[in-house]
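[1] Sequence first, predicted coordinates after that:
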Amino acid sequence: MVSKYITCLTVAKYYTLHICIFIIVCALSLCRGDKFRVAFAMIGTLRNLLPEKTQILALSATATKPTYDNVVSRLSMENVSVVGLSPMRDNIRYAVQAVTSLDDFSSKLATGLRHMQNTFPKMVIFCTKYDNCWSLYLLLRSKLGSHFTFPSDCIDLQEFRLVDMYSSASTVEMKEKVLMSFSKVDSTLRVLIATTAFGMGVDIPNIRWIVHWSPPRLIEDYVQETGRAGRDGLTATALLVYGHLHRTVSSSMKNEDSAGKGCGCCDVCALSCDCGNCCTFDLPVK
């Protein structure tokens, strides 16, 4: 239910007279509220308590036609004006790789972190399940040993870690510390292993790699999450690793057509390119 405090505040005469616009920052969550963010599912109820002439601004990084229709319906919007841009970003390269196991994947990451330490390209690894998130974190912690922190053999405090984790199970204090550290251009933290809890309101310009351990359920989720890379305009890579594709992805995600942009846009185009300038899509190891 919408908080009684919010309800009373909304219908109070002072606020009724002064509310001029109602802004939803992540409108996509309106469509996920029933399962993901429950409170968002009730925003439509809150909208009905506002004065009839209140303007509404719904913002979203991505929105398919069904999402648009859902948001308009939930917010009872009329005479809607749409301002939209394509989510395609020319500086993001896309690649897909099969992996044999989480252990093999973590070994490659650990090799790169040991060699490059605090110069390792800033990376976010999205896991669809908390168990995978936690397992990968523990594997990297074990494989890195004394190199888990920078400088090596330093005391294990959050501000010295090269790898950390962010999920709904993390405390508010820990989430704030991780975001504060990761947001620094020259942060010690280089690899963040996260669930979808990491996302809304986050804007870190120099993320060079977005890695998905197993594909998201929907192409809309994939576009949103890969869009967190390369916000400084420099080249970034979105790498999708998988083991059993048909078991983890909806048909809409598997059947999504590729829209190649030419040389260097993805690993598929790189295979047919003979320019000699296409960069590797392998994980950084040195």
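    That came through, no problem. Residues are numbered from 1 along each chain as shown.

[2] When you work out contacts or count neighbours from here on, use the C-alpha atoms and nothing else.
    OK.

[3] any idea which residue sits dead centre in this protein?
    Glu225 (3.3 Å; Cα atoms, centre = their mean).

[4] which element follows the host helix or strand of it toward the C-terminus?
    Using DSSP states H and E, Glu225 sits in helix 219-226. Once helix 219-226 ends, the next helix or strand along the chain (criterion: DSSP H and E) is strand 236-242.

[5] Touching, Leu239 and Trp209? I think so.
    Yes. Contact criterion Cα atoms under 8 Å: Leu239 and Trp209 qualify, at 7.4 Å.

[6] number of nearby residues for Ile76?
    That one is not Ile; residue 76 is Ser. Neighbours of Ser76 under the rule other Cα atoms under 10 Å: 13.

[7] Contact partners for it?
    Shown in contact with Ser76 (Cα atoms under 8 Å, 6 or more residues apart in numbering): Gly44, Arg47.

[8] Show the contacting residues for the residue nearest to the centre of the chain.
    Glu225 makes contacts with Gly199, Ile210, as judged by Cα under 8 Å, 6+ apart.

[9] Which elements pack onto the helix or strand hosting Leu57?
    Here Leu57, judged by DSSP H and E, is contained in strand 55-58. Judged by 3 or more Cα pairs under 8 Å, 6 or more residues apart in numbering; DSSP states H and E, the packing partners of strand 55-58 are strand 21-24.

[10] I'd like the next helix or strand past the strand it packs on.
    Strand 21-24 is succeeded, C-terminally, by helix 43-47 (DSSP H and E).

[11] try this one side by side with the last:
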Amino acid sequence: MLWPTFIRSLVVCHVPVVALTATATEETKAVIKKQLCMDNCSEIMVNPDKKNVTYWVHNLPSDDICTNFRWLVNLLRGYKQATSRMIIFFRQIKHMADVYEYLETSLKHDAYIDFKEGGPNDNRNRLFDMFHMKTDDDVKDFICTSYMNPNGNIRVVLCSTSFSMGLDVKGVDTVIHYGPANDVDDYVQESGRAGREPSQQCNAILLTYKRCLGSQNIFPSMKEYVKSKTCRRAFILNIFKTIVEHAHIPHFCCDICRLSCKCACSCEDECVCTNTCNQVLPKINTAIMSNEDNDDSDDNDDNDITELDDMFSSDSDSDVLESSTRKPQVIYSSDDEMF
């Protein structure tokens, strides 16, 4: 990380310097200050908490990625263009490509809006698409344009971290991570693609699968977040040294707080209610939970590392080139015809 020191060396000592970042933990801020020689500087911080985002962690028992995303096929087939807009982040390009092919193969004509028998049917009328470092530039532009338009055709983007920065996405009410981000800083940044409209209740969902915590690139704090048995919002904000303001009903906070929600309780003394929460699960959570078997969860996933896991332990953008040598690309430009 030599470039900050180089930049600082170009600035004479009496010139004020401002360092800006979207999200930064205490550790990240310490690195920035050290590299930019910003001793005794002032900090202006904004609370990263989004009260309209509910945090969830769902444990998927299957090793089969198609089984783990069967719920998405059902949602797209059932709701089509009315499907809630979502962004799904992947750590591995292999997983992203496999889900893309699974959706295309399973949905067939249902993958498109106004499917044309004679074609062309491509990213311009498809309900989902894939966005990573090697995606065709025309496709990238179309995806970005569609997601900046509240009425855009694309409902689901399967993506790497390339899609997490610099986009003013509209109407995204669900951000899903298939496997944890590298650290809590990245997770807050990426899950923050949802909840841009304060009046819209949104969901940040982390899907875990066997051995997903095995990568050495994942920080201990992120692993602790996944395994946490206490409020997930409080855990995140504690990383940022920010005060937690529980100003909302617990069932809108996180999956842990939802279990203790008593919003429907009318008892004056000790609660004797059989049902103390009247909040219905969002349909996407209900769909995902249909794949779950909580009794099959493994608390020692981070100790169960295989040679195959190490092969794919890097971030999805960084292993695109390696993956492309193992299987054909499934990227289509805006002028290509599907076949």
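    That came through, no problem. Not measured: the values here are computed from a predicted model.

[12] now what about the TM-score between them?
    With the length set by TM-score structural alignment, normalised by the length of the first structure, the two chains reach a TM-score of 0.78; 246 aligned residues with a Cα RMSD of 2.1 Å.

[13] ok, back up a step: and for the strand holding Leu57 of the first structure, what span of the second structure is it aligned with?
    Aligned by TM-score structural alignment, strand 55-58 of the first structure falls on residues 16-19 of the second structure.

[14] in the matching stretch, what's buried?
    Buried residues in stretch 16-19 of the second structure, counted by 16 or more other Cα atoms under 10 Å: none are found.

[15] Residues contacting that stretch, please?
    Residues contacting stretch 16-19 of the second structure (Cα under 8 Å, 6+ apart): Ile32.

[16] what's the distance between that stretch and the middle of its chain?
    How far stretch 16-19 of the second structure lies from its chain's middle: 31 Å, per Cα atoms, centre = their mean, to the nearest Å.

[17] Over to stretch 221-230 of the first structure?
    Stretch 221-230 of the first structure sits 6 Å away from the centroid of its parent chain (Cα atoms, centre = their mean).

[18] what does stretch 228-243 of the first structure give?
    For stretch 228-243 of the first structure, the distance to the chain centre is 11 Å (Cα atoms, centre = their mean).

[19] ditto for stretch 115-134 of the first structure
    12 Å.

[20] Which residue numbers in the second structure does it align to?
    Going by TM-score structural alignment: stretch 115-134 of the first structure matches residues 78-97.

[21] And the strands in the first structure?
    Remark: strands assigned in the first structure by DSSP state E are 21-24, 55-58, 92-98, 123-127, 163-166, 191-194, 209-213, 236-242.

[22] which one of the ones you listed lies closest to Asp267 of the first structure?
    Judged by Cα to Cα, the one of the strands of the first structure that comes nearest to Asp267 of the first structure is strand 92-98, at 5.0 Å.

[23] Which residue numbers in the second structure does the closest one align to?
    With TM-score structural alignment applied, strand 92-98 of the first structure matches the range 53-59 in the second structure.

[24] Superposed on the first structure, what's the mean shift for that stretch?
    For stretch 53-59 of the second structure, the mean deviation from the first structure after alignment is 1.0 Å (mean Cα distance after the TM-score superposition for the first structure).

[25] Mind listing residues that contact that stretch?
    Under the contact criterion Cα under 8 Å, 6+ apart, stretch 53-59 of the second structure has outside partners 194-195, 201-209, 226, 232-233, 252-255, 288-289, 292-294, 297.

[26] change it to 7 Å
    195, 201-209, 226, 232, 252-255, 292, 294, 297 (Cα atoms under 7 Å, 6 or more residues apart in numbering).

[27] what separates the counterpart of Asp183 of the second structure in the first structure from Gly199 of the first structure, distance-wise?
    Residue correspondence to the first structure (TM-score structural alignment): Asp183 of the second structure is matched to Leu218. Note on Leu218 of the first structure: its distance to Gly199 of the first structure, by Cα to Cα, to the nearest Å, is 16 Å.

[28] Comparing the two, which residue is more hemmed in?
    Comparing Leu218 of the first structure with Gly199 by other Cα under 10 Å, the one with more neighbours is Leu218, at 15 against 12.

[29] Identify the residues contacting the closest residue to that one other than its chain neighbours.
    Residue nearest to Leu218 of the first structure in three dimensions, not counting chain neighbours: Met253, with 5.4 Å by Cα to Cα, 6 or more residues apart in numbering. Contacts for Met253 of the first structure (Cα under 7 Å, 6+ apart) come out as Arg217, Leu218, Ile219.
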